[in-house]
Each structure stands twice: as C-alpha cells, then as structure tokens.
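# Just a sequence and a predicted model for now, questions to come.
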Amino acid sequence: MQELSASLEDYLEAIFNLADESEGARSKDIAKALSVARSSVTGALQVLREKGLANYRPYGCITLTESGQARAAEVVRKHNILKSFFVNVLGVDADVAQQAACKAEHALGPEIISRLLSFIKYVTESHRHGRDVAEEFRQFHKSRSGGKARTVEP
C-alpha cells in the first residue's frame, strides 16, 4: 500500500464522507469541510488522481476509485475506532475526541489500532457480563484528578 501524507488521507476521508451524502463531492465542499483554500483542494485532487485514488476533472464531481474507496474506508475506520475509544472508554467529550481522533488516526499504525479495537471489544464484552470497565476507569481518573479534566501521570 502506497504511503500517503496525513493531509492526503484527510482529503480521502472528506471525499468519502461527502460522497456518502450524495453522488460525489465538489471541490468547494471539500474546501469547506477541511477549512482550506480551493486551490489547495485542486492540488491535492490532482495528486490523488495521479495515485489512482480519485476520479477528478476540473469543475466536475469527485469520486473515489475502488482503491481510493478502500483506502478512505480504512482511514474512516481508524478514525471511528479512536473516537469510540476516547468517548466510550476514556470518557472524553465528543468534540475533543473528534479533534484528537483526526490527529491520532494518521500517527497510529495498524497494530495499535487493532489492539485498541480489541480493547474496546473487551470493555464492551465485560459490560455485557456485568462489569463496566470504562466506568471504573472514569471514576478512577476522576478521583485521581480531583474531578478536573487533566492528565494524571502514573
């Protein structure tokens, strides 16, 4: 699998999400979603087209190729795993978790993502068997931080 910069992964994710709502994405909508200039979008779309990940022509609707779709789905999957972990296990506010997931999804490799997913499944399974590991952690953190949202060193 070819390496993509975090920025290009963000473009794939934006196209994936926008195209999910319609038949394709428009560059102005991508620019708005990513808070970037339209000229930046054009440059990124050209690179994605050259890499065989996006179908792009100026003033047209942008769609993902089959490989672009698969790559974007993986980026979205990582994002959702991270956000779920931050919100449901760590008890982080959804907006904060969203921003953190955007940053972390590019930095964490497949092994860490896989283990996080496994841990989330463990927490969910434990909850089904009467133990709320996530709530236990949130109470532990709250008691150690005096109820304040700050990082506690081990």
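Sure thing, it's come through.

# contacts, neighbours, all on C-alpha from now
Will do.

# what about the helices in the protein?
When secondary structure is read from DSSP state H, the chain shows helices at 6-21, 27-34, 38-50, 66-84, 94-107, 110-128, 133-145.

# Of all the ones you listed, which one is nearest residue 60?
helix 27-34 (8.5 Å; Cα to Cα).

# how about that closest one: buried residues?
If you call a residue buried by 16 or more other Cα atoms under 10 Å, then helix 27-34 has these buried ones: 27, 30, 31.

# residues touching the residue nearest the centre of the chain, list them.
By Cα atoms, centre = their mean, the chain has its centre lying nearest to residue 79, at 2.2 Å. With contact taken as Cα atoms under 8 Å, 6 or more residues apart in numbering, residue 79 is in contact with 101, 102, 105.

# Put this next to the previous one:
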Amino acid sequence: MGATKRLSASLEDYIEAIYHITCEKQEARGKDIAARLGVSGASVTEALRSLSQKGLINYTPYEAITMTDLGRTVAEDVVHRHQALKKFFIDVLAIDQEIAEEGACKIEHAAPQEIIDRLVQFTRFLEVCPRGGRDLIQGFSDFFDKGETRIDCEHCISQCLENKPRKS
C-alpha cells in the first residue's frame, strides 16, 4: 500500500476519522473531524489539503469532504490494523477496552502489516486450537487477574511438561 507508507501517523488518524464520519453521515465536515480528533480547525485544514494532494479525499474549503476510492482503501487498511490490534489486546491479552483502544491507536501506525496479520492469525489459532481455545484465553485472563492458574490448567501444564522433548 504505497500511499499508506507515505502517510504520517497524524494523517492516518485524519483519514481514519474521515472514514468513520463518512460511514456514519456519508460525508464529513471540518468541524466533525476537529471534534472527533480534538484538534483545531487550522490543523484540520492543513491535513485536508495534504490528504487531497495525495488523492485520498475530495476537498474544497467550506464544502463536504468525501473519500476517493484510493482514500477508502487506505482508510480501511488503517481501520483493519486498529481493529486487529484492539481485538488482540482485549481478547488475548485481557487488556481493558479503554487501554486497548489507546494502545491500538498508537501501535497501528508503527507495526508492519506482517505483524498485524500474524496477530490476527494467532488469535484465530487460539480460538480454534483444541488444546487452547477460549479456555486458554480465559485461563490467561484469570492468571493475569489472580496471579495463579486454574486447577484444570495445572493438569494441562503437567501434561505438557511430561511430553516436552528432552535436550541432548
């Protein structure tokens, strides 16, 4: 995704905000973006000009902002990375939703797509693995909260240790 690589974290936040607003309202306005991101109107104008120059949005001052096809593709990539990270943090690492949201927002800009894809696959694996599944994920959550494993985890751990290949 060439356009994504050229976007700063700040511009990714703007394209993501525009995406969400246009999904809700079919179009975005500068004031909607400023309110969503908690930034000034001048900052929004500068970002909109930059995104427009990159061919990601249709922008004319004082008019509604819409996304180009390329802009929608870039925004969907950013949203996908954000959601994948947030899901991993909540479902696998048992992180509080608010902290997971904050962390996903920061990491989505820096993590290579390969890492995001691997986290998604790892989460799917944990959910379907017969030795893991939701029980494994819940077991980790319980371990984190209480500092101890569940009784059924003790049996599983001892079984794993018995079957562990020995080093020569």
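Looks like it came in fine. Here the structure is a predicted model, which means the values were calculated and not measured.

# Need the helices of structure 1 in TSV (columns: distance to residue 59 of structure 1).
Output for the helices of structure 1, formatted as TSV (distance: least, Cα to Cα, whole Å):
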stretch	distance to residue 59 of structure 1
helix 6-21	15
helix 27-34	8
helix 38-50	10
helix 66-84	20
helix 94-107	28
helix 110-128	36
helix 133-145	48
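
# Can you say which of these is nearest to residue 57 of structure 1?
Nearest to residue 57 of structure 1, of the helices of structure 1 and by Cα to Cα, is helix 38-50 at 8.5 Å.

# tell me the angle the closest one makes with helix 6-21.
Interaxial angle, helix 38-50 of structure 1 versus helix 6-21 (axes from the mean of the first three to the mean of the last three Cα atoms, to 10 degrees): 90 degrees.

# Relative to structure 2, what is the average displacement of helix 38-50 of structure 1?
Taken over the aligned residues, the distance from helix 38-50 of structure 1 to structure 2 averages 0.3 Å (mean Cα distance after the TM-score superposition for structure 1).

# give me the stretch of structure 2 that that helix matches.
Alignment of helix 38-50 of structure 1 against structure 2: residues 41-53, by TM-score structural alignment.

# Tell me the buried residues in the matching stretch?
For stretch 41-53 of structure 2, the neighbour count (16+ other Cα under 10 Å) marks 44, 45, 47, 48, 49, 50, 51, 52 as buried.

# Return the distance of the aligned partner of residue 20 of structure 1 in structure 2 relative to residue 95 of structure 2.
Aligning on TM-score structural alignment places residue 20 of structure 1 opposite residue 23 in structure 2. Per Cα to Cα, to the nearest Å, residue 23 of structure 2 is found 27 Å from residue 95 of structure 2.

# neighbour-wise, which of the two wins?
residue 95 (18 against 11; other Cα atoms under 10 Å).

# follow-up on the earlier one: tell me, of the contacts of residue 79 of structure 1, which are also contacts in structure 2.
On the basis of both residues aligned by TM-score structural alignment, their matches' Cα atoms under 8 Å, what survives of the contacts of residue 79 of structure 1 in structure 2 is 101, 102, 105.

# rewinding a little: residues touching the match of helix 38-50 of structure 1, excluding its own?
So stretch 41-53 of structure 2 is contacted by 11, 14, 15, 30, 31, 33, 34, 57, 58, 59 (Cα under 8 Å, 6+ apart).

# quick one: which of the residues you listed is nearest to residue 78 of structure 2?
Using Cα to Cα, those come closest to residue 78 of structure 2 at residue 15, 8.3 Å.
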